[in-house]
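> This is a predicted model, with the sequence first.
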Amino acid sequence: MADKGISLAKFIYNAYPQPNRWAIGVAVLLALGGGIGAILLFFHNRRLRVEIEGRKDAEERATRFSDLLDASLNEIYIFAADTLRFVKVNRGACQNLGYSVEEMLMMTPLDIKPDFTPESFDELVAPLRSGEKEKIQFSTIHRRKDGSLYPVEAHVQLASAGDPLFVAIMLDITERQAAEKALLKAAQEWQKTFDANSNAIWILDRHQRVQRANKAAERLFQQSGENMRGQICWRIAHGTDRPVDACPFLKAQKSLHRETMDLQIGDDWFEVAADPILDADGHFTGAVHIVNNISERVRSEREREKIQAQFMQAQKMESVGRLAGGVAHDYNNMLSVIMGYTELALEKTLPDDALHMDLREIMRAAKRSADITRQLLAFARQQTVAPRVLDLNETIESMLKMLRRLIGEDIDLVWQPKADIWPINIDPSQVDQILANLCVNARDAITDVGRISIATDTVSFDQDDCAVHKNISPGDFVRLMVSDDGCGMDQATLENIFEPFFTTKEMGKGTGLGLATVYGIVKQNDGFINVYSEPDKGTTFKIYLPRDTSKVMREDRAAPTTTPLGNGETILLVEDDASILKLSRRMLENLGYTVIATNDPIRALALGREHAGQVDLLITDVVMPAMNGRDLSHQLNPHCPGLKTLFMSGYTADVIAHRGVLDDKVCFIPKPFSKQALAAKVREVLESDTA
């Protein structure tokens, strides 16, 4: 019996796990003290207690598991692998779908997934059934009890192998999808903005590799953004194996702020900018590289600079013109006195007299001085002129003999007129000045022998021509061309040739007023001038003078060969400068006229009334104290009906024009004038039909 007890104790000892081996001692004691029945009863009760405690522990674990499932906000489902019937659903699933637990346990996944059929679902979970995969993940749609739909992300796995169950965890991705759509929309809008920019833009990393490129960059560099990605920027832009000098990226990498450079490629100009990209710690990680085509801006700036230069040139010309105009009156008055008395003195000497020769030199110098004044006034467009309608070919032909003497025998002068050119309205003396200045310049540009060509033709310009050539005007023009085969001019010289006092000639061989005079005359007559020249290839001046449409041609009056004398006519002479008054009176009296002279226009009115009906001609200065010559003439007319008037002035055209003196049919003689010129003009006025 004892042996059987010991054997049973050993069995129990070996049968129970380590924590329960204390039962061995009890079993042995019971075996030794009282019998097998008691022992068996003990162990039966013990096993029953263990089973009860196990079930209780399992229930507690199940309860805790259920609580964990319900605590999750995600939907959790456990369903049978064969019938697909839900065996467990958590509170989150019921709340999201709107069903009760009891309703859910009567349903399958197919009841809440409108996008699945039994076949498609079986195909989806087939890798789990076969053991090919432990878990699958997919996106699907759930349908609530009220019929509304919402997106979920499903994670499904096989829970057990014996009586297989599927466990599915569903994540509501409504907010995530909305966020993804918002991000996608923002990205698309950013890309649209990125591509809509007319500037070529690259996003570069710290090694100057292209990360992104917009459409403008694709067009500029003729590559797709995908093809450019990862390439070094300067290899794409410049085709070089190293960055260009003054690369804005490298400068921005050092300065950590925007850097720019201007770059010319062919006829286009670009502004290249690099804006640094910094991380949270302020470290350089790359740059936004922007290429802006600034060709139009550069052209506009150059055009503005050109206009500014022209404006400054105009101001300079105006300043010199004001200076010339300011001194012209007094200067011409003094020249009038010098030339007048010299002319009177010449009449009293014999040609072979030494004094006669000296006086002729004085007269020659005075005339040269008068020419300089006229040049200044012509350049400033303030020259007093008497324009008339003429045929340019006839005017030039009358000058050819003089021009050939001017340029010398070594230079061939070629005249190439176009027949039947349009008439123009210009003072003939201005044509003389233009041709004389251009031919002298051409002569000086030729070394030894050479050729000067003068040609005329007609040309018309429309608005389209003016859009292409900025310095022309629409209309019909007669074109005068003067060309030479001399040394030519470089661009720097061409830019300055019309400036007053600019000259390339040696000291003492040029005043710098010749071309300025030509320019002033052309502008004064509403024309324009172009110059074409290259070093060693000669020069061509093209002058465009507007066509006259009045169809009125005036005949030239032949210059008198002798000095016309008076027939005792009475002349009222009014001049505020005492020297000129004295000189003019003496000249007129020597010519045979009766002269009533005064330096006061108010006194002249009284003299006119006193000699009413006796005065044949009023010769008056234009600008005088108290009253100008025009008003004096008007106020004398009632007392001297039919009174003819000859105006004279040393002022420039702009000063006297607004007083009406230069109106058509008004007689005018500019100072300084010679006795011969005064005699001819007085006879012309006296014999004219107009008062």
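Cool, the structure landed. Numbering: from 1, shown residues only.
> Please count neighbours and contacts with C-alpha atoms only from this point.
Fine.
> The residue nearest the centre of the chain: which element?
Centroid-nearest residue in the chain: residue 297, 2.7 Å away (criterion: Cα atoms, centre = their mean). Here residue 297, judged by DSSP states H and E, is contained in helix 295-346.
> Off-centre distance for that helix?
32 Å (Cα atoms, centre = their mean, to the nearest Å).
> One more: stretch 575-593?
On Cα atoms, centre = their mean, the centre of stretch 575-593 falls 63 Å from the chain's centre.
> Please apply the same query to stretch 413-430.
Between the centre of stretch 413-430 and the centre of its chain there are 41 Å (Cα atoms, centre = their mean).
> Buried residues, it. List them.
413, 415, 417, 421, 422, 423, 424, 425, 426, 427, 428, 430 (16 or more other Cα atoms under 10 Å).
> residues contacting residue 436?
403, 406 (Cα atoms under 8 Å, 6 or more residues apart in numbering).
> Check the gap between it and residue 451 for me.
15 Å (Cα to Cα, to the nearest Å).
> Mind jotting down where the strands sit in the stretch 151-300 of the chain?
Ranges of strands within the stretch 151-300 of the chain are 165-172, 200-205, 210-213, 259-265, 268-278, 284-293, based on DSSP state E, counting those that start in this stretch.
> who touches the residue nearest to residue 272 when sequence neighbours are not counted in this structure?
Nearest residue to residue 272 in three dimensions, chain neighbours excluded: residue 291, at 4.6 Å (Cα to Cα, 6 or more residues apart in numbering). For residue 291, the contact set (Cα under 8 Å, 6+ apart) comprises 199, 200, 201, 270, 271, 272, 273.
> put this beside the first:
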Amino acid sequence: MDVSPSAEGQRLVFSEFDQSQLGRSMLEQSDVLVFILDQDGSIASANSVVQQRLGYEPKDLAGLDFFAALSVGVESARLARLVKAQPPLLPAHARVELRGLNGVVQSFFCTASFSPEGQGREVVLMARPAGQISSRALVTEDSAALALFQNAPHAIFLHEPALGRVLQANTLALNLACCELQDLLGRDMQELLPFLSPLSLETAPAGHGIDTSLRARSGRLTPVSVTASRVELGGRVCFLLFVRDLSVERRAETERMASEARFKMALDRLIDGFCLLAPRRDALGGIEDFRFTYANPAAREALLIPAGETDRASLSGVFAASTAASLRDVFATVMRSGRDVNFDRIRLDQPARAAVFALHVCKHGEGVAISLRDETERAGYEQALAGKERSLSALLAHLPVGVFYVDLGAPQSPILNQSAMDLLGAGPETLDYRTCGRGLLADLAGNPLPDEQLPFNHLLQRQSAYRNDGLQLIRPGHSPVRLDISVSPVRDESGRIAAMVAVFNDITRRVALEAQLSQSQRMQALGTLAGGIAHDFNNVAQAISGSLELAKRSLDSSHSAYGNICAAQKAASRVTSLTVQLLSASKQRLEAAQTADAAPLIDETAVLLRGTIDKRICVEVDVARDCWPAVLEPGRLQQSLLNLALNARDAIEGNGVITIKARNITFTRDCAELHHECGPGDYVAISVSDTGVGMPPEIMARIFEPFFSTKPVGKGTGLGLSVVYANMRQVGGWVGVTSGRQGTTFTLYFRRGQGSVQRVEREEGSPDLPGTVGGNEHVLIVDDEPEILEIAGEFLTDSGYRVETAQDGVEALERLRRQPDVDLVLLDLTMPRMNGADTIKAIREECLAPCVVAMSGFAGGLDMDDLIKLGADAFLPKPYSLSQLTRVVREQLDLHPRRQA
């Protein structure tokens, strides 16, 4: 080899080492697999290293498609596209998998470039093993050698250690050193690699890269990796220095680390949990568990992984055994298939709790990545919300009022409960809030509501809540229903109406009950007034009848005044009868209620009617054979039937029929006919019907008022129906009435009797039996009416009794306390200062008299049970006859004799 200085200076120029010669030497000494491909990827030739590495004879590969026969994998396909492109996109680099003749796949770094000396744009493809490189003989074709040297993926310097000079360099090396070839050749290698000793190159293992810095002509240091390959050129030992620029990799690594730091920061700030897991394999290569390689704070909190222990955490440690096994199978499936798996809700049991998560699993490298969100609290809220929705649905379904909800954003899907659908006769699929009630809702006069006055439309027009309790719902084939309708707006955050809710309340029964209550209160007020009047009448009648009876007893029947006295007694009897009716109307009579069979009483009343009314009117009786016994007072029942029948007689002109019926009936709580003060149960209904002219509504509204009558003056008292009303209330029943063009029907509803009820019955009087009811006992008469005291005292004195009088309870108690020698106290219940009830109570508490007889024409809200509880031994209603007085006094004295001291 001729080595001489150039004429231009002392720099050594090794002209004999041209690039073609250097390339051929590299091919001869290198272990690179070289393939010459034509433009469609078919193999034209290959060097002997191919046989050594892959087992193929080079001649057997000629004509085969390199990418179809030898290479596999995604990178191989990409490289094939670049080589076969028109024009080819070269140079190109890729790491591909090559399949050997024995089927074993090996990994290679491949570089494809144009052959500058080839024909038809041939491609030189060099494959360098991904593992350790050893020297191999290469093909020596000039084109392959030149392509290998010039188009190598790294900068290549030829260095002779004996001289320490650069003998040759490729284009990438010149670019890295920032100089031209003529300026580089002959330079000291130590200038280029100041931190790399020659000895380290000679002793470095083959294929081992040494990281150092290369100084460019400008003095800038570039991080590089140097790999030395020993070659012999012309009998001299040289080194091919493969120099890889690390600056891009270092920048990429720095950027990667910064990106990873930013990514980790972002992951750490996520609300949702994020984890990376890698498989832990057993001795046979199977997956036995997954270990956590990363978990952000949200994941550690959700999975109860302590800070700093993520690397030691695993599925089997974080979750219960069954849950860990299930997740392991899911993760293994994702790794095999590469398909993501998503769980909207999955229960994952942990040692300390059972939690619900939303989970997404995807493949990540050799493991899996999961994102998770703890849904336990939310699931609890949703479960509670679902429970509330079920409760609300049940509440709406069982509400006795109709509910109609419409969202104006989705008006085609209103919500109605069953009561609303029953009232409106339609479901949500056919109801439109704009026309809800059209043709069905009317005012109380029966006039249909126009569309603008329909409930929802009215609210939208007024922009405020709507309420109307004066409407009725009229559906064909159904009875009118009285409604109380309220519609309320539901507003959004801006105050606009977003929805509306209407409540339809059926108040038909309530209105009827209010009418009954109003009637009852009116009757109670009028009855109280009538009772007060009757009390005064009774006192006057008692004085008159008593005086007349005393006068009559003192005269012979032949006396001229005897007839006048009898006439006066008849007039007093009429006054007594009138007061009895007034007291019945005011419910102040003390009568005996009992369980009795109504049939005989009805028959007796019918017989009486047939003998007294016009013969053109037929009286018919229809009593059910199985009619129950009823709680009634016989006298009140017959009186009520007579009053109703006589009114029916007056309503019939000419021929007609009066029918008295008795039937069993059972009422439930929802029955409209049931009176508001009476409970559900069994009743006996006794009705009196006529074929008369009937009554208009304005008359029916007042028929039970005392003194109200449509008869001419002098033809009636106006007390008949009010007495019937009071009689029924007194025995716990009520009166129903219907009237039309075909006549009127009054129905008396009596409670079904369960047994005999013993009550103190009212004395009806008895004939005067002088000389048989007298005595000599001591009697105290207490009354605030002087006339009554005088008459009763005189009569009892004439009968042999020792009589004292007192005008009120205070005076009576003072007398009894001075000397309790009275055998019987006869006292009025209604007196000033101290009434009769308080007086009786004091007498019994202090044991001032053995016998007490109460008397009154006005009970003042007391019944017989109350009087008995207070201590009264008997009751004498006013007005009474003198014979009744002496009989009651004698009977009670005999029943309660004074004990001898």
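Structure received. Computed from a predicted model, the values in this text were never measured in an experiment.
> Once they're superposed, tell me the TM-score.
A TM-score of 0.56 describes the superposed chains when it is computed by TM-score structural alignment, normalised by the length of the first structure; 516 aligned residues with a Cα RMSD of 5.9 Å.
> sorry, back to before: so can I have JSON lines of the strands of the stretch 151-300 of the first structure showing distance to residue 679 of the first structure?
Listed next are the strands of the stretch 151-300 of the first structure as JSON lines, based on distance: least, Cα to Cα, whole Å:
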{"stretch": "strand 165-172", "distance to residue 679 of the first structure": "116"}
{"stretch": "strand 200-205", "distance to residue 679 of the first structure": "78"}
{"stretch": "strand 210-213", "distance to residue 679 of the first structure": "86"}
{"stretch": "strand 259-265", "distance to residue 679 of the first structure": "68"}
{"stretch": "strand 268-278", "distance to residue 679 of the first structure": "66"}
{"stretch": "strand 284-293", "distance to residue 679 of the first structure": "70"}
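> looking at these, which is buried most?
Ranked by mean neighbour count under mean count of other Cα atoms under 10 Å, the strands of the stretch 151-300 of the first structure are led by strand 200-205, which reaches a mean of 24.
> which SSE is residue 362 of the first structure in?
Using DSSP H and E, residue 362 of the first structure maps to helix 354-379.
> So what's the gap between that helix and the chain middle?
51 Å.
> Just give me the mean distance for that helix relative to the second structure.
When the second structure is superposed, helix 354-379 of the first structure averages 4.0 Å from its matched positions, counting by mean Cα distance after the TM-score superposition for the first structure.
> Quick one: residues in contact with the helix or strand just after that helix.
Following helix 354-379 of the first structure in sequence order, the next helix or strand is strand 388-390 (DSSP H and E). Residues outside strand 388-390 of the first structure that contact it (Cα under 8 Å, 6+ apart): 423, 424, 425, 426, 427, 428, 548, 552, 553, 554.
> Now the third one: closest residue in space, sequence neighbours ignored.
What that stands for is residue 425 of the first structure. residue 389 (4.2 Å).
> now do the fourth one
Counting by Cα to Cα, 6+ apart, residue 387 is the residue found nearest to residue 426 of the first structure once chain neighbours are left out, at 4.2 Å.
> how about the one you found, what does it touch?
425, 426, 427, 428.
> Could you measure from the third one over to residue 113 of the first structure?
The one in question is residue 427 of the first structure. Distance from residue 427 of the first structure to residue 113 of the first structure, by Cα to Cα: 103 Å.
> can you check the first one too?
Residue 425 of the first structure sits 98 Å away from residue 113 of the first structure, taking Cα to Cα as the criterion.
> what do you get for residue 267 of the first structure?
Counting by Cα to Cα, the gap from residue 267 of the first structure to residue 113 of the first structure is 66 Å.
> Who are the contact partners of the equivalent of residue 721 of the second structure over in the first structure?
Alignment note (TM-score structural alignment): residue 721 of the second structure maps to residue 515 of the first structure. Residues near residue 515 of the first structure by Cα under 8 Å, 6+ apart: 437, 438, 497, 498, 499.
> Which of the three states applies to residue 648 of the first structure?
Classification of residue 648 of the first structure by DSSP: H, G, I helix; E, B strand; the rest coil places it in strand.
> Whatever residue of the second structure lines up with it: what's it in contact with?
Counting by TM-score structural alignment, residue 648 of the first structure lines up with residue 855 in the second structure. Residue 855 of the second structure sits next to 826, 827, 828, 829, 875, 876, 877, 878 when contact means Cα under 8 Å, 6+ apart.
> Among the strands of the stretch 151-300 of the first structure, which comes closest to residue 504 of the first structure?
strand 259-265 (33.8 Å; Cα to Cα).
> residues in contact with that closest one?
With Cα under 8 Å, 6+ apart, strand 259-265 of the first structure has contacts from 246-249, 251-252, 269-275.
> want to throw these into a markdown table with distance to residue 4 of the first structure?
Shown next, in a markdown table, are these (distance: Cα to Cα, whole Å):
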| residue | distance to residue 4 of the first structure |
| --- | --- |
| 246 | 106 |
| 247 | 102 |
| 248 | 102 |
| 249 | 98 |
| 251 | 100 |
| 252 | 98 |
| 269 | 113 |
| 270 | 109 |
| 271 | 108 |
| 272 | 104 |
| 273 | 102 |
| 274 | 99 |
| 275 | 97 |
